[in-house]
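Asks: below are the sequence and a predicted model for it; my questions follow.
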Amino acid sequence: MLKKGNLRWWIIGLVTLGTILNYLARSTLSVTAPTLKEEFSMSTEQYSWVVLAFQATYTIMQSVAGGILDALGTRLGFFIFAVGWGLANMAHAFATGWPSLALFRGLLGATEAAAIPAGTKTVSEWFPPKERPLATSAFQMGTSVGNMIAPPLVAFCILYWGWESGFIVTGALSLVWAGLWYWGYRSPAEHKKLGEAERAYIEEGRADDVQGKPATRKEVLKSRSFWAIAIPRFLAEPAWQTFNFFIPLYLVAVWQLDLKSIALWAWLPFLAADFGSLAAGLLPTWLMKKGANLITSRKITMTVGALCMIGPACIGLAGSPGVAIALFCVGGFAHQMLNGALLTLCSDVFDTKTVGTASGMTGTIAWTGGMMFTFLIGKSADVYGYDPLFVALAALDLVGAVVLWVLLRGRK
């Protein structure tokens, strides 16, 4: 028997590296936020408008980016967006106040929107169903690795070269990756280094795939499967947005930590999120070996993650910044576990020709939820504090788990 090869894992490794740099670029702002608030005399509400500029364009463009990826192909489409986000991130260094910062943030959101749809589409193209959870977990781990790298790297840049350098360095790294992607990626049908044994393995595994997949945009929007993913993502995304954009501000506002302390501790929740991504890849495989069908394995994984969100709901009870960070770690683990299950479902239940579009549209709905919650934080955090907001995040995820089970009941 011919050795089937591992080119598909090298491909997902390249996607993971791109996701790391995508999230490193977007996380640069959260690390520089305390410095920029002082530099530009920004209030928390003004900062929330800067964040909302990113979220608004990212929200709208996910659906557009998914369609572009399906139309142009993953290779060219992802390359164009990566060049765009690298340049947009570097432009932040030329901001002179919160309005111009919001403008550049909006450009970054519009171009970064392709990352998750591109990753989901790559998984659909390159992996049989039984390997998709682990492949999705691999590129999803890039989201938390990028967030994990950002505090020490960007803080180092700020301390030695000024806040502008953080944006220049992280943006330039993305441009380097864009060239690497265009050089190294091909679809399975076009990749000259894909062996026949591995090609056959990928194709034969599709015999176990979900049947009756929506193959057009209209069919996607009419399918119960789409809303079973989109609604839980809408309810779950606020947690990840809060962890991404507000952990440093929370640590400064509630525990009065300085920049060096933030750099030392703020990356830990994203390390825990990596383990959550890994759990999202391993648990479904174990459940299927125990007899669960493909769809049920994803639903159980999402539900376990939602239950773990009870941890960050208790942050208001923390008696020290260390306990608060530990509970944020539980939240990072929980979110990436449940989100990984939902992303894998996207590649499971939609046709390869429409998975980018479907993933983009569910992402648009998800980020609408994140944007609304960010607006709520900007309006209420300075008045009521963060504690009620953390409780709300857990409640939303538990509701999302119920919706998933109800809408996908009977689906095999």
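Replies: That came through, no problem. Numbering: from 1, shown residues only.

Asks: could you use CA atoms for every contact and neighbour count after this?
Replies: Noted.

Asks: what residues of stretch 151-164 count as buried?
Replies: For stretch 151-164, burial by neighbour count (16 or more other C-alpha atoms under 10 Å) applies to Pro151, Pro152, Leu153, Val154, Ala155, Phe156, Cys157, Ile158, Trp163, Glu164.

Asks: now, which of these sits nearest Cys314?
Replies: Using C-alpha to C-alpha, Pro151 comes nearest to Cys314 of these, at 24.3 Å.

Asks: mind listing what that closest one touches?
Replies: Pro151 makes contact with Thr28, Val31, Ile262, Ala263, Leu264, Ala266, Trp267 under the criterion C-alpha atoms under 8 Å, 6 or more residues apart in numbering.

Asks: next, format those as JSON lines and append secondary structure.
Replies: Listed next are the contacts of Pro151 as JSON lines, based on DSSP: H, G, I helix; E, B strand; the rest coil:
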{"residue": "Thr28", "secondary structure": "helix"}
{"residue": "Val31", "secondary structure": "helix"}
{"residue": "Ile262", "secondary structure": "helix"}
{"residue": "Ala263", "secondary structure": "helix"}
{"residue": "Leu264", "secondary structure": "helix"}
{"residue": "Ala266", "secondary structure": "coil"}
{"residue": "Trp267", "secondary structure": "coil"}
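
Asks: putting a second one here so we can go through both:
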Amino acid sequence: MAAPVGEGSTGEARATPLKSIPLAAWWVLALMTIDYALGMIDRNAVSVLKTTLKAEFGVGDSAYSLLVTAFMVPYAICYILCGRIVDRWGSRGPLTLFVLVWSGATIGAGLSRTFPELVAWRAVLGAAEAGLLPATLYALVNWFPRDRLATVYAIKNPLQTMGAILSPPLIAGLALAYGWRAGFIVPGITGIVFAVLWWFADRSPPQDRATLKAEAAVPRPGFTALIRNPLLWGVLLARLVSDPVWFFFQYWQAGYLQEQMGLSLADVGRILWIPPFLSVLLTFVTAAISDRLIARGWAPAKSRIRIMQATVILSPLIALIPFIDNVTIVMAIFATTYFMAFTWLAMSNILMADLFPKSQVGSAVGIISCVGTIGAAAFNAGVGTVIEGVGYVPVFSVLALVHPVALIIMWRFYSRRFD
């Protein structure tokens, strides 16, 4: 079996200087983070407006689970398709199209007159947003050297996570000032503008020019070979188990604060930006540590895996949430959970660039994200019924266990290879 990409760099003592990266690459990075933030805002609109939408359409938590699942199922299914599209045509045209489609779907959601219409538009949104991650990771690999990916990813995270940070105050503010529909329509229109900017920015990336001839000379493994590669399966199974935490907290935390802790929509808009903001600061530190370990001689893949495993110590805190009445403490646990879940997502995606050649990165990211989202969709599809029947205690108890299980999976697949 061929050695994973990145292992050959284990002896590098110094990373590529940031000042040697062209200015155009930083412009592309800025645009991709803004597009990513806009996608997160579009995705999170139903989360912030959960209680409002339930009242508007006269539905309960079971129907809200359907709304969440309507996004997640096509999101999962289209990951692999979008990954293949990105591998074939790159990031410029595909990402432009993806952003245009999901922005249109967000506008459509804001114009919905019935709950089935809202569900349908959310499904279109999920299908289009599936292309965001493979395309942006492909663009990162093309515009930046591999030994700087974690650092660049960390630089991208603050703006990227601005979507999660801005969603509560922005969506709540628009809804309170102009009605809930504005919380969908305004971000959707903004996304169309940035799709046009991306088309003109993502041209002639330096890494693509530098590696085109070399990679053309190497036979491309097929999709079946990628699926059969054991290097993929550890991350794939770990994401299947752990992704429900990330998606649950995205879609249910605002409703939990309003319906279980008595906060208003204005309160949610005022404080719910804090957990993703704090998690960004912590994630930046862990990404810098990962790159520092590589500079000291660690294999890139080993540094990503160890960072992922180290964050699992935070997982048991999730089980305490339904027993705490203090909003500040609950928000602190939300922040640590965001940090842990986001670290797993970010590091596992970077890990694909470490383990596989550029021609397979989009497909690899698409596969693990597809499987992870399937696990999250299955969990979220039934969680509304559980909450209506027995409350939040069993839900948070299960969520506290999934990352430790994922840790065992990662250890089983990679401990011998990278120890």
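Replies: It's in. Keep in mind it's a predicted model, so treat the numbers as computed, not measured.

Asks: still on that earlier bit, buried ones from the contacts of Pro151 of the first structure, can you make that a ChimeraX selection?
Replies: Buried members of these, defined by 16+ other C-alpha under 10 Å, are picked up in ChimeraX with:
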select :28,31,262,263,266,267
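
Asks: go ahead and flag the most central residue of the second structure.
Replies: Residue closest to the average C-alpha location in the second structure (C-alpha atoms, centre = their mean): Leu345, at 6.1 Å.

Asks: which parts of the stretch 251-400 of the second structure are helices?
Replies: 265-271, 274-295, 300-310, 327-355, 358-390, 393-418 (DSSP state H, counting those that start in this stretch).

Asks: mind putting those in TSV, distance to Val124 of the second structure included?
Replies: As requested, the helices of the stretch 251-400 of the second structure are arranged in TSV below (distance: least, C-alpha to C-alpha, whole Å):
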stretch	distance to Val124 of the second structure
helix 265-271	26
helix 274-295	26
helix 300-310	32
helix 327-355	23
helix 358-390	16
helix 393-418	28
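
Asks: out of those helices, which comes closest to Pro94 of the second structure?
Replies: Nearest of the helices of the stretch 251-400 of the second structure to Pro94 of the second structure, taken as C-alpha to C-alpha: helix 358-390 at 11.9 Å.

Asks: what range does the closest one cover in the first structure?
Replies: Aligned by TM-score structural alignment, helix 358-390 of the second structure falls on residues 352-384 of the first structure.

Asks: distance between that stretch and the chain's centre?
Replies: Centroid separation for stretch 352-384 of the first structure versus its chain: 11 Å, with C-alpha atoms, centre = their mean, to the nearest Å.

Asks: give me the buried stretch members for it, please.
Replies: Buried positions in stretch 352-384 of the first structure, judged by neighbour count with 16+ other C-alpha under 10 Å: 352-371, 373-374, 377-378, 380-381.

Asks: repeat for stretch 332-343 of the first structure
Replies: Those buried within stretch 332-343 of the first structure under the rule 16+ other C-alpha under 10 Å are Gly332, Phe333, Ala334, His335, Gln336, Met337, Leu338, Asn339, Gly340, Ala341, Leu342, Leu343.

Asks: could you do stretch 222-231 of the second structure as well?
Replies: Of the residues in stretch 222-231 of the second structure, those buried (16+ other C-alpha under 10 Å) are Leu226, Leu231.

Asks: next one: stretch 104-121 of the second structure
Replies: So for stretch 104-121 of the second structure, counting by 16+ other C-alpha under 10 Å, buried means 104-112, 115, 118-121.

Asks: do stretch 277-287 of the first structure as well
Replies: Per 16+ other C-alpha under 10 Å, stretch 277-287 of the first structure contains these buried residues: Ser277, Leu278, Ala279, Ala280, Gly281, Leu282, Leu283, Pro284, Thr285, Leu287.

Asks: what is the aligned counterpart of the first one in the second structure?
Replies: Using TM-score structural alignment, the partner of Ser277 of the first structure in the second structure is Thr283.

Asks: surely its match meets Ile155?
Replies: No - in this structure Thr283 of the second structure lies outside contact range of Ile155 using C-alpha atoms under 8 Å: 10.1 Å.

Asks: roughly how far does Ile149 of the first structure sit from Gly316 of the first structure?
Replies: Applying C-alpha to C-alpha, to the nearest Å, the value for Ile149 of the first structure to Gly316 of the first structure is 27 Å.

Asks: between the two, which one's more packed in?
Replies: Using other C-alpha atoms under 10 Å, the more surrounded residue of Ile149 of the first structure and Gly316 is Ile149, with 22 against 16.

Asks: residue contacts, the more buried one?
Replies: Counted by C-alpha under 8 Å, 6+ apart, Ile149 of the first structure has contacts Leu24, Trp267.

Asks: fine by me, thanks again.
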